[in-house]
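**Q** need a structure here:
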Amino acid sequence: MSNSIIQNFSVIFISIVLEALPFILLGSIISAVIQVFISEDTIAKILPKNKLLGVLAAALSGLIFPVCECAVIPIGRRLIKKGVPLNMAVAFMLSVPIVNPIVLLSTYYAFHGRPYIVLLRGGLGLFIAVAIGMLVDIFQQGKEAVKLSYIDSGNLCSCGYDHSYKKKESRFMEVIYHTNSELYDIGKFLILGAFISAFFQTIIERDYVLKLGQHPVYSIIAMMLFAYLISLCSEADAFIASTFLGQFTPGAIIAFLILGPMIDIKNTLMLSASFKKGFIVKLISLIFIMCFAAGFIVNAVINI
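**A** The predicted model follows:
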């Protein structure tokens, strides 16, 4: 391996990590504050009773409650337990990691001020979350989605921090612990994602990447699978996606930016702990189909 390849790899890897870190830190702090000070009862109370308006409000709640990704699924499950309809909880879980001021800001920064990418990510992400929320009622047909055997604990999220001793700790210390835990969890995936991205840019022959990346269908499938497997935080994934500009189709990049926050390996494991298998299969299938359709449409009409 030549020195130039090592140098290029190092520059790409370090630049991705350094660009993403401020947004990860800011997002972790804000989500930790919301996690500690705002309960799911508050969210449940502000959701409209009308089905369509409720789903739309739940999807837009990420603008007000940009909670951490580790908490989205547990919060959604507990919203269901508190009487919030399944379709609203699903829209909440899918949209919050995308319709999030920190995520949208990081996307704008990562793509060097290309506002249309931010609009595509936010607009299509919101539309898909609302559409899947409405479709869930049809496909689920009133069947129970949540595992009845799953026992609620005092922990609201799956971040690894034990919230059960919050009475003994100050709220400030809770925020510190939660932020620290999320930074550690997100950091691992960021480093892995940056490594893979840098590897693609420097080690693999550009002709092979372009052959896959410029195909209108295979490029979308490849980037969706990449998003699912890499399990990146939505505050950092834009910095990974931006390195593929010019190598992968615009639809593939948009599909990556939408699917990753909605479902990945770690979120699938969280779903399996709380929800029934049949519901999980339907939900993941809908997400992949809708994200692929969005990417295909973008490829048909836009050239980034």
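**Q** hey, let's count contacts and neighbours off CA atoms from now on
**A** OK.
**Q** which ones are touching Val36?
**A** Contact analysis of Val36 by CA atoms under 8 Å, 6 or more residues apart in numbering lists Arg171, Glu174, Val175.
**Q** among the residues you listed, which are located in helices?
**A** Those of the contacts of Val36 mapping onto helices are Arg171, Glu174, Val175, per DSSP state H.
**Q** ok, so of those, who is nearest Leu245?
**A** Val175 (36.4 Å; CA to CA).
**Q** show the contacting residues for the nearest residue to the closest one once chain neighbours are set aside.
**A** In space, and not counting its chain neighbours, Val175 is closest to Ala32: 5.2 Å by CA to CA, 6 or more residues apart in numbering. For Ala32, the contacting residues are Val67, Cys68, Val175, Ile176, His178, Thr179, by CA under 8 Å, 6+ apart.
**Q** following up with a second sequence; could you model it the same way so I can compare the two?
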Amino acid sequence: MSATDEIDHPAVAAPPAPPPHRERRIGSVEVLAALLVLLVVFRGPLASLISGPRLQTWTTVFVSVLVQAVPFLVFGVVLSAVIAVFVPRSFWARALPKHPALAVPAAGLAGVVLPGCECGSVPIAGSLIRRGVTPAAALAFLLAAPAINPIVLTATAVAFPGNPEMVVARGAASLVVAVTMGWLWLRLGKADWIRLPHRPDLDGLGRGQAFWAAARHDVMHAGGFLVLGAAAAATINVVVPERWLTSLASNPVLSVLALAVLAVLLSICSEADAFVAASLSQFSLTSRLVFLVVGPMVDLKLISMQTGVFGRRFAARFAPATLVAGILAGSAFGAVLL
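**A** I've put the predicted structure just below:
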């Protein structure tokens, strides 16, 4: 073929292939939301189908915990996503004092303005450290934010309408634990105990996409654990013999330790744990306060998240120390205020 032929008959480029069609898949969030809606809508017919009185009691406790807790959970997740996406991460570094010892209580008090659960506080604390915030202040924020924000304290007031002192005791004890752990890290913590992964969570996404990604993540984690926590609370009220609970609850030391361990195992979101604690009416207010102080700071999902964000060496030291501090602070404020 000559050069003239090549000019007269140029190669025709193939048309671009159409973009692949992405099918809309139903995820775990949609399934959870549908189950919760169906459970609430058809709770009457479902209760009538259950003939056993023990199963009826289980259903009543389970549904009541969910119905009271879900609005606070949804509201907290939405506001947490808004703050995570629309508030610059560098804002926290500029807002905190430069001196580490002063930055710790300031970071703890900054948790008041973060209406979210502990699921969101772990990655935010990691982001704060990446932005240059001293780890002690970031850890104080991590512990305080899920426990003293307005959503959690309002939920506590609703769950304990006859005991407003429970709100004060929870906020004060949680803040004391957060600040104490921050100062303890300043004194004993080592930089090589923290190993942050090199991957941003929401970078590269538009604000709308980042908002829905953060909201879906929090709902998927917090909502699922809320259902498990409500089921566990209902099971405790039905399966465990009443004489066992009465015997355990009558011992001040055992009741505190039992609910501290229960808070670690149940892994309930902080926006919903007050309603579960209120359902454990066999136990004293002090032991239930320990449950509320320990839960947002030390539980199974938090330990796993802290391991993923900060590393195993950090979680192996930080979680047990926080558990002890939570038990001591909750018991002390319970003895004084309750």
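**Q** between the contacts of Ala32 of structure 1, which is nearest Pro216 of structure 1?
**A** Closest approach to Pro216 of structure 1 among these (CA to CA): Cys68, at 32.8 Å.
**Q** rewinding a little: which among the contacts of Val36 of structure 1 count as buried?
**A** Listed as buried from the contacts of Val36 of structure 1 are Glu174, Val175; burial here means 16 or more other CA atoms under 10 Å.
**Q** before we move on, the earlier item: now distance to Gln214 of structure 1 too, for the ones in helices among the contacts of Val36 of structure 1, in TSV please.
**A** Formatted as TSV, those follow (distance: CA to CA, whole Å):
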residue	distance to Gln214 of structure 1
Arg171	50
Glu174	47
Val175	44
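**Q** please say which position in structure 2 Phe275 of structure 1 maps to.
**A** Alignment note: Phe275 of structure 1 maps to Phe310 in structure 2; criterion TM-score structural alignment.
**Q** and Thr179 of structure 1, by the same measure?
**A** For Thr179 of structure 1, the aligned position in structure 2 is occupied by Ala215, per TM-score structural alignment.
**Q** onto which residues of structure 2 does the longest helix seen in structure 1 map?
**A** Longest helix in structure 1 by number of residues (criterion: DSSP H): helix 3-37. Mapped onto structure 2 using TM-score structural alignment, helix 3-37 of structure 1 covers residues 52-86.
**Q** so what touches the host helix or strand of Phe226 of structure 1?
**A** Phe226 of structure 1 is part of helix 218-230, with elements assigned from DSSP states H and E. Under the contact criterion CA under 8 Å, 6+ apart, helix 218-230 of structure 1 has outside partners 189, 192-193, 212-213, 248-249, 251-253, 255-257, 259-260, 263-265, 288, 292, 295-296.
**Q** return the subset of the residues you listed lying in helices.
**A** With helices taken from DSSP H, the overlap with the contacts of helix 218-230 of structure 1 comprises 189, 192-193, 212-213, 251-253, 255-257, 259-260, 265, 288, 292, 295-296.
**Q** how many neighbours does the alignment partner in structure 2 of Leu259 of structure 1 have?
**A** Correspondence of Leu259 of structure 1 to structure 2, assessed by TM-score structural alignment: Val294. Number of residues near Val294 of structure 2 (other CA atoms under 10 Å) recorded here: 30.
**Q** list the buried residues in the helix or strand hosting Asp218 of structure 2.
**A** Using DSSP H and E, Asp218 of structure 2 sits in helix 207-218. Across helix 207-218 of structure 2, burial judged by 16+ other CA under 10 Å covers Ala210, Phe211, Ala213, Ala214, Ala215, Arg216, His217, Asp218.
**Q** go on, stretch 178-198 of structure 1?
**A** Residues 178-183, 185-187, 189-191, 193-198 are the ones in stretch 178-198 of structure 1 that count as buried (16+ other CA under 10 Å).
**Q** and Thr235 of structure 2, what does it touch?
**A** Going by CA under 8 Å, 6+ apart, Thr235 of structure 2 touches Trp58.
**Q** which SS class is it?
**A** Of the three states, Thr235 of structure 2 takes helix according to DSSP: H, G, I helix; E, B strand; the rest coil.
**Q** in structure 1, what residue corresponds to it?
**A** In structure 1, Thr235 of structure 2 lands on Phe199 (TM-score structural alignment).
**Q** the closest residue to Arg54 of structure 2 other than its chain neighbours: neighbour count?
**A** In this structure, Arg54 of structure 2 finds its nearest non-sequential neighbour in Val238, 6.2 Å apart by CA to CA, 6+ apart. For Val238 of structure 2, the count of nearby residues is 18 (other CA under 10 Å).
**Q** so Val238 of structure 2 touches Gln56, yeah?
**A** No: using CA atoms under 8 Å, Val238 of structure 2 is not in contact with Gln56, being 9.6 Å away.
**Q** circling back to that earlier point, how far away is the residue nearest to Arg54 of structure 2 from Pro123 of structure 2?
**A** According to CA to CA, to the nearest Å, Val238 of structure 2 stands 37 Å off from Pro123 of structure 2.
**Q** what about Val96 of structure 1, neighbour count?
**A** Counted with other CA under 10 Å, Val96 of structure 1 comes out at 29.
**Q** for it, which non-adjacent residue is spatially closest?
**A** Excluding the flanking residues, the one nearest Val96 of structure 1 by CA to CA, 6+ apart is Gly62, at 4.1 Å.
**Q** now do the contacts for the one you found.
**A** Counting by CA under 8 Å, 6+ apart, Gly62 of structure 1 touches Phe92, Ser95, Val96, Pro97, Ile98, Val99, Asn100, Pro101.
**Q** tell me which of those residues fall in helices.
**A** Within the contacts of Gly62 of structure 1, residues falling in helices by DSSP H are Phe92, Ser95, Pro101.
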